[in-house]
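Asker: just to be clear, the model below is a prediction. Sequence and coordinates:
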Amino acid sequence: MTGERTKGQSRLAALLFDPEARPDAGQIADLSALHGRFSVSNWSDEHAGIVELLHEGLTFDMGHLCPAQALHIDGLAHRVELPQGLDVDALCAVDLLPAPHLAGAGRLLPVLRVLADLLIDLTALPGLRAVAWCPARTVMSPAWFTEACGAWLAGGPFPALALTALFRGRDGGIASEGLAFLTGQEFALRPRPGVSPDQDARVAVRLTDWLVAHGRVDAPCDALLPGGGAVRIEPDDNDTLLVRCR
């Protein structure tokens, strides 16, 4: 890495700071020395604001560090466990993406697990206000991200509200955003009359976990969701899975 990023690379995650708190490469190196779980494997030009981080044998580029030009990420639509008055649009982002030699591998679960683990370490950076997951346009508190992804890395379910997003559709059902980054498809869970929104939300979370584990669905099928009951899944022509509870 020479201080320039390869064209076509897509950021996956971002750490959001107040403008005056954006870290520099030296602070990342200090955190690496303190924790010892990741290392700064390439730091060629401090003014470029880019370092390469090595964690569990994989490398990731971290960019827009101070003193490089600040980055603002627009369109973060799904807020999770953030203070009501926090103006996310006013925050400056330090972003992460797979290093160029991992091009095309950023959607693989083993790579995402390593990145999530690295991000948990990076939440110790002073002044961090929020963590963003860009494919789902999700922004969340650092503590919530650590809890959700930490449980996943410890063998729990996929963190559906961290690495994807779930939201209410116009029909009152629940739809996903960002799942297509992993499987090529989003889903729309049809509402059930007389059923509480919390019950449907639990089904949606368990459905996300099932779809991440099973991958793309190209033909109608039934799935039994642990703790969520049985659902019927039917793909349409727009890469959306229409789902109803059985």
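Answerer: Great, that's in hand.

Asker: from here on, just use CA atoms for contacts and neighbour counts.
Answerer: Noted.

Asker: tell me the buried residues in the longest helix along the chain?
Answerer: Counting residues, the longest helix found in the chain (DSSP state H) is helix 197-214. Buried residues in helix 197-214, counted by 16 or more other Cα atoms under 10 Å: 200, 201, 203, 204, 205, 206, 207, 208, 209, 210, 211, 212.

Asker: how far does that helix sit from the chain's center?
Answerer: 17 Å (Cα atoms, centre = their mean, to the nearest Å).

Asker: from the contact counts, what lies against it?
Answerer: strand 174-177, helix 180-183, strand 221-225 (3 or more Cα pairs under 8 Å, 6 or more residues apart in numbering; DSSP states H and E).

Asker: over to the residue of the chain positioned farthest from its centre. Which of the three states is it?
Answerer: Most distant residue from the mean C-alpha position of the chain: residue 194, 32.6 Å away (Cα atoms, centre = their mean). Counting by DSSP: H, G, I helix; E, B strand; the rest coil, the backbone at residue 194 sits in coil.

Asker: for it, give me its contacts.
Answerer: By Cα atoms under 8 Å, 6 or more residues apart in numbering, the contact set of residue 194 is empty.

Asker: and residue 244, by the same measure?
Answerer: 189, 190, 191, 231, 232, 233.

Asker: out of those, grab the one that's most surrounded.
Answerer: residue 189 (26 neighbours; other Cα atoms under 10 Å).

Asker: could I get the buried residue list for stretch 221-230?
Answerer: Neighbour counts using 16+ other Cα under 10 Å place 223, 225, 228, 230 of stretch 221-230 among the buried residues.

Asker: burial count for residue 163?
Answerer: Other residues near residue 163 number 27, with proximity taken as other Cα under 10 Å.

Asker: that one: helix or strand, and which one exactly?
Answerer: Assigned by DSSP states H and E, residue 163 belongs to no helix or strand.

Asker: ok, and the closest non-adjacent residue to it?
Answerer: Nearest residue to residue 163, sequence neighbours excluded (Cα to Cα, 6 or more residues apart in numbering): residue 133, at 6.1 Å.

Asker: that neighbour: how many residues sit nearby?
Answerer: Neighbour tally, residue 133, other Cα under 10 Å: 24.

Asker: one more structure, for comparison:
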Amino acid sequence: MVIERVAGREPLAALLFDREDRPAADAVADLAVGPDGFSVLNSAQAPQGSAELLRDGLTFDLTGLAPAPKCDVPGVVHRVALPGDFDCDALDATWFMVGPHLAGAENLLPVLRVAAAILRHLTQLPGLQAIVWRPARIAMSPAWFSEAVGVWLAGGPFPALALTALARHEHGIESEGLGFLTGQEFLLHAPSGGPNRQHSRIAVRLTDWLVTHGPVDTPQEVVLAGVGAVWIEPEGNRKLNVEQR
């Protein structure tokens, strides 16, 4: 599915609701109050079906609120903590995106942390069925998103299974959405038989390390906390081949 840009911006996330359950801007404003919340700006002047959200000096837009027309559901490939028959396309979407002044900076960690904090607060909206993180094409339950992001915001590891996706296949584990942050995706190679639990732990730790340290330009060994050493070798500018040592 092709997602149209809004003033040069694409959604970071989509909030999915049962049909006719999308909240109005007033419901978002009511939720905003509180020490962990945000401010809703210029609600009287905002276009119908939209809200401008402010937190820590940064603004974000929420569009597709009732009674305006719904937004398209971004393409979803990965699902976490959702029923096997969960149908994202059967739901109505609202879009969450950076404000115009942040266009082009949405992949910076300080911006991402504020975005994640606002989205975590928005998981309290009544009727919310799922959150789609568009850069990773991943849909997840609101509870999963809230817990994973909450740990990160409290000083824990990057939420590799919420703000990126880690896809298992016979050759190993491959990231999706990490390139949004670092410009590079990785393939963690596994021996014949496919990846095991240790490979899954390595992939999570590796994601956290790469988000913290940024792109890898030269082959190198990296020791990951709790899982040991891996060998990282760039393939071109956008791919990393990784092997367990």
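Answerer: Everything's here; your move. Keep in mind the model is a prediction, meaning the values are calculated, not measured.

Asker: quick one: contacts of the longest helix of the first structure?
Answerer: Contacts to helix 197-214 of the first structure, defined as Cα under 8 Å, 6+ apart, come from residues 157-161, 166, 173-174, 179, 182-183, 189, 191-192, 225-229.

Asker: coming back round to it: now, among the buried residues of stretch 221-230 of the first structure, which is nearest to residue 49 of the first structure?
Answerer: residue 225 (44.7 Å; Cα to Cα).

Asker: what does the closest one correspond to in the second structure?
Answerer: By TM-score structural alignment, residue 225 of the first structure lines up with residue 224 in the second structure.

Asker: ok, now which ones touch that match?
Answerer: Applying Cα under 8 Å, 6+ apart, the residues near residue 224 of the second structure are 202, 205, 206, 209, 230.

Asker: ok, those in the first structure: which stay?
Answerer: With the contact criterion set to both residues aligned by TM-score structural alignment, their matches' Cα atoms under 8 Å, those that also touch in the first structure are 202, 205, 206, 209, 230.

Asker: what's the match for the fourth one in the first structure?
Answerer: Residue 209 of the second structure is assigned residue 210 in the first structure as its aligned equivalent, the criterion being TM-score structural alignment.

Asker: how near is that match to residue 245 of the first structure?
Answerer: Computed as Cα to Cα, to the nearest Å, the residue 210 of the first structure to residue 245 of the first structure distance reads 14 Å.

Asker: and what of residue 75 of the first structure?
Answerer: 32 Å.

Asker: more neighbours, those two?
Answerer: residue 245 (18 against 10).

Asker: make sure that one is actually in contact with residue 232.
Answerer: Yes: between residue 245 of the first structure and residue 232 there is a contact under Cα atoms under 8 Å: 6.3 Å.

Asker: and what about residue 94 of the first structure, helix, strand or coil?
Answerer: strand.

Asker: returning to that earlier point: could you dump the contacts of residue 224 of the second structure to a markdown table with distance to residue 48 of the second structure?
Answerer: Below are these laid out as a markdown table (distance: Cα to Cα, whole Å):
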| residue | distance to residue 48 of the second structure |
| --- | --- |
| 202 | 46 |
| 205 | 43 |
| 206 | 43 |
| 209 | 42 |
| 230 | 51 |
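
Asker: quick one: residues contacting residue 22 of the first structure.
Answerer: The contact partners of residue 22 of the first structure, by Cα under 8 Å, 6+ apart, come to 65, 66, 92, 93, 94, 127.

Asker: scratch that, residue 162 of the first structure is what I was asking about
Answerer: Applying Cα under 8 Å, 6+ apart to residue 162 of the first structure gives the contacts 133, 138, 140, 145, 148, 149.

Asker: separation between it and residue 24 of the first structure?
Answerer: Residue 162 of the first structure is 26 Å from residue 24 of the first structure, by Cα to Cα.

Asker: what about the helices in the first structure?
Answerer: According to DSSP H, the helices that the first structure contains are 25-35, 109-122, 142-153, 180-183, 197-214.

Asker: out of the ones you listed, which gets nearest to residue 16 of the first structure?
Answerer: For these, the distance to residue 16 of the first structure is smallest for helix 142-153, at 9.7 Å, taking Cα to Cα.

Asker: and for residue 109 of the second structure, the neighbour number?
Answerer: Neighbourhood size, residue 109 of the second structure [other Cα under 10 Å]: 13.

Asker: need the nearest residue in space to it, chain neighbours excluded.
Answerer: residue 181 (7.9 Å).

Asker: residues near the one you found, how many?
Answerer: 21.

Asker: doesn't residue 105 make contact with it?
Answerer: No: taking contacts as Cα under 8 Å, residue 181 of the second structure lies outside contact range of residue 105: 10.4 Å.

Asker: now do stretch 97-106 of the second structure: distance to the chain's middle.
Answerer: Distance, centroid of stretch 97-106 of the second structure to centroid of chain: 15 Å (Cα atoms, centre = their mean).

Asker: what does it contact?
Answerer: Taking Cα under 8 Å, 6+ apart as the rule, stretch 97-106 of the second structure contacts 7-13, 52, 58-62, 111-112, 115.

Asker: and the residues you listed, which are buried?
Answerer: 9-13, 52, 59-62, 111-112, 115.

Asker: pick out the most distant pair among those residues.
Answerer: 52 and 112 (16.6 Å).

Asker: from what I can see residue 164 of the first structure touches residue 176, true?
Answerer: Yes: using Cα under 8 Å, residue 164 of the first structure is in contact with residue 176, at 7.0 Å.

Asker: hmm, back to that, can you say which of the contacts of residue 22 of the first structure are buried?
Answerer: 65, 66, 92, 93, 94.

Asker: could you report the distance from the nearest residue to the second one once chain neighbours are set aside to residue 235 of the first structure?
Answerer: I take that to be residue 66 of the first structure. Nearest in space to residue 66 of the first structure, with sequence neighbours left out and distances taken as Cα to Cα, 6+ apart, is residue 24 at 4.5 Å. According to Cα to Cα, residue 24 of the first structure and residue 235 of the first structure sit 46 Å apart.
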